[in-house]
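Student: Next comes the sequence, and after it the predicted model I'd like to discuss.
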Amino acid sequence: IATATEVSTIGIVYAALAGLLIYRQFEWRRLYPMLVTTAALSGAILLIIGAATGMAWALTQSGFSQTLADVMKSLPGGALGFLFVSAFAFIILGSVLEGIPAIVLFGPLLFPIARAVGVHEVHYSMVVILAMGIGLFAPPFGVGYYAACAISRINPDAGMRPIVGYIVALLVGLLAIILVPWFSIGFL
């Protein structure tokens, strides 16, 4: 009946009306400040996503993606070296780009190289997704990190120390996935 965006809007209207009319948990005069705060937060997140999309366009226009593919083909160390360099590259890419533009830009270039050096497609996909997830929340550039700071209303400087343990745990998990392919493809 409706798109995902429309359904979420219907859900918000329903929750607001239920809170105002049925549960009476907040007053009508509080609704306007809530809407203003929501609009400001949405604007900040859209600005972050817009900047990431602009970065994706700039990388495409500069020819960086083709240069990256050429460098990856010539790496020493075989499959393991390729996986480590790919993970590092996708951590960096995940911090400055959204996931979908990064996959669209670099997936068609790097997945055939992964296959050529003997890495299973599912294993490589897991490494790429996990690495991009780390980059998404890795300070100081992570788009998700700044979005989380905006949502929680904290200064990004204040969030640096608490996120270190989280990033270290994610790096250990990524290392385990890289070194033990069975975690990714054991049940295929």
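Tutor: The structure has been received and is ready for your questions. Just so you know, these numbers come straight off a predicted model, no measurement behind them.
Student: make it CA atoms for all contacts and neighbour counts henceforth
Tutor: Will do.
Student: Show the secondary-structure elements that the longest helix seen in the chain is packed against.
Tutor: The longest helix of the chain (DSSP state H) is helix 31-62. When contacts are defined as 3 or more Cα pairs under 8 Å, 6 or more residues apart in numbering; DSSP states H and E, helix 31-62 packs onto helix 99-116, helix 143-152.
Student: one more time with 10 Å
Tutor: Here helix 31-62 touches helix 64-73, helix 78-96, helix 99-116, helix 143-152, going by 3 or more Cα pairs under 10 Å, 6 or more residues apart in numbering; DSSP states H and E.
Student: burial measure for A79, as a count.
Tutor: Look at A79: counted by other Cα atoms under 10 Å, it has 18 neighbours.
Student: ok, now which ones touch it?
Tutor: By Cα atoms under 10 Å, 6 or more residues apart in numbering, A79 lies in contact with I113, A114, R115, A116, V117, G118, V119, H120, I178.
Student: put this beside the first:
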Amino acid sequence: MDWQVIIVLFGTFFVFLGLGVPISFSIAISSLLTIMLSLPFDSAIAVISQKMASGLDSFSLLAIPFFILAGNIMNQGGIALRLINFAKVLGGRLPGSLAHVNVLANMMFGSISGSAVASAAAVGGTMSPLQEKEGYDKAYSAAVNITSCPTGLLIPPSNTFIVYSLISGGTSIGALFLAGYIPGLIMGLGLMLVAAIIARKRGYPVSAKPTPKMVLLKTLDALPSLGLIVVIIGGIIGGIFTATEASAIAVVYTLILSFAIYREISLKQLPAIILESVVTTSIVLLLVGASMGMSWAMANAGIPYMVSDALMAVSDNPIIVLLLINLILLVVGIFMDMTPALLIFTPIFLPIALDLGMDPVHFGIMMTFNLCIGICTPPVGSALFVGCSVAKVKIDKVIKPLLPFYAVLILALALVTYVPQVSLLLPQLFLGY
């Protein structure tokens, strides 16, 4: 393997990032320059163009624009407030109840919208003023919101799993969706445990006990929104439709919900929602296509084999190797957003995991969980920036309150990594995986 290739590939990539070049173009240009080391310019252009086009030629990728559109419709459709009210019913009597409501609302809204950033903005924007009014520390409230908004990336439907399925060579999306439930719940419950301990120490208030009538009304109001998850996952498990077909059904469901039931969206708003979805989809798919070119460049240079040999030279013990992979990904997550990190490092680490006898579904959940932590960390964590913005608190003020939540997330990651059944139990039960 030629070290010159590695230096050009990653060196130019990080230089372009440092210069502020968009990450999709940074990936594509660094891949082109790497391919040009072994091929003439015209051939290199042809190769990377072909790889980008073929990388997007996948039926599974159709799910991404549909789920993005469904999420944007629900973001505008008054879903967040209804789920927050339902979360108050579920967690309103726990110590520091508003923090638990924040976590529960993020788990539900994040899974429906499929976006950690949208969840942080919608739920945090509603909860932050309420928590401040009840005497909660603003930095603590922001920390709860920041660390809980990624739970929806594990609880399906999740675009992250669709991207992983493509880059991993066709891992079952249905199995990935089911596998995300227990880790997502573990993440949320772990954060609630930390919130409860802090609430007891600081004496944060407990909300008033809701009346049976209020419980019934708030539950009924939220059920149509939660029904989306039941329809999608139930249909996939029952073999009624594929995950890609489920994404189109999700759009129809959310349109009916927002127009006919909640009546929060008008026809005049629909073009703007569609345009926003098109822009988001374009960004994601350009990133996927560019990353396919980089994956080919890395494979052509033998980089996955080099990394595998290097890790195996340290130890052939699966526990140690997985620990090293997790440490590398945690560092990567500090500097890189989730989707590009997933696209770039899955081709490097998945072959190693398979050699260790690890199931690709289990590895996908572990990697997603790991990178969920990354979007909560400085300096480039998208959830961190949005969470601080909606809470109107500076990033340096929220770092210390984040530390106990980081600790429980790392412990939960270890559980997901070293206990495969945490991820594989539901796919085995419902799909015979």
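Tutor: Great, that's in hand. Owing to the predicted nature of the structure, the values given are computational and were not obtained by experimental measurement.
Student: May I have the TM-score of the superposed chains?
Tutor: Scored against TM-score structural alignment, normalised by the length of structure 1, the superposed chains reach a TM-score of 0.68; 178 aligned residues with a Cα RMSD of 3.8 Å.
Student: List the buried residues in the longest helix of structure 1.
Tutor: Residues L41, A44, I45, I48, I49, A51, A52, T53, M55, A56, L59 are the ones in helix 31-62 of structure 1 that count as buried (16 or more other Cα atoms under 10 Å).
Student: What angle do helix 64-73 and it make with each other?
Tutor: 60 degrees (axes from the mean of the first three to the mean of the last three Cα atoms, to 10 degrees).
Student: I figured A70 of structure 2 hits S115, correct?
Tutor: No: using Cα atoms under 10 Å, A70 of structure 2 makes no contact with S115, being 11.1 Å away.
Student: who touches both of those two?
Tutor: Contacts common to A70 of structure 2 and S115, judged by Cα under 10 Å, 6+ apart, are absent.
Student: rewinding a little: and the contacts of A79 of structure 1, which of them are buried?
Tutor: Counted by 16+ other Cα under 10 Å, the contacts of A79 of structure 1 give I113, A114, V117, V119, H120, I178 as buried.
Student: Save those as a markdown table, and put in distance to L171 of structure 1 too.
Tutor: A markdown table is the format used below for those (distance: Cα to Cα, whole Å):
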| residue | distance to L171 of structure 1 |
| --- | --- |
| I113 | 23 |
| A114 | 21 |
| V117 | 23 |
| V119 | 20 |
| H120 | 21 |
| I178 | 10 |
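Student: returning to what we had before: from the buried residues of helix 31-62 of structure 1, which single one is nearest T67 of structure 1?
Tutor: L59 (10.6 Å; Cα to Cα).
Student: got the contact list for that closest one?
Tutor: The neighbours of L59 of structure 1, taking Cα under 10 Å, 6+ apart as the test, are T53, S65, Q66, L97, A102, L105.
Student: Give the aligned equivalent of R115 of structure 1 in structure 2.
Tutor: Using TM-score structural alignment, the equivalent of R115 of structure 1 in structure 2 is E132.
Student: Once you drop chain neighbours, what's closest to that match?
Tutor: Spatial nearest neighbour of E132 of structure 2, chain neighbours left out: K138 (6.3 Å); criterion: Cα to Cα, 6 or more residues apart in numbering.
Student: Verify the contact between the one you found and S128 for me.
Tutor: Yes: in this structure, K138 of structure 2 is within contact of S128 by Cα under 10 Å, at 7.4 Å.
Student: which of the two has more neighbours?
Tutor: The residue with more neighbours, out of K138 of structure 2 and S128, is S128; 25 against 19, by other Cα under 10 Å.
Student: Which residues are in contact with the more buried one?
Tutor: By Cα under 10 Å, 6+ apart, the contact list for S128 of structure 2 reads 98-99, 102, 134, 136-139, 141-142, 145, 387, 390-392.
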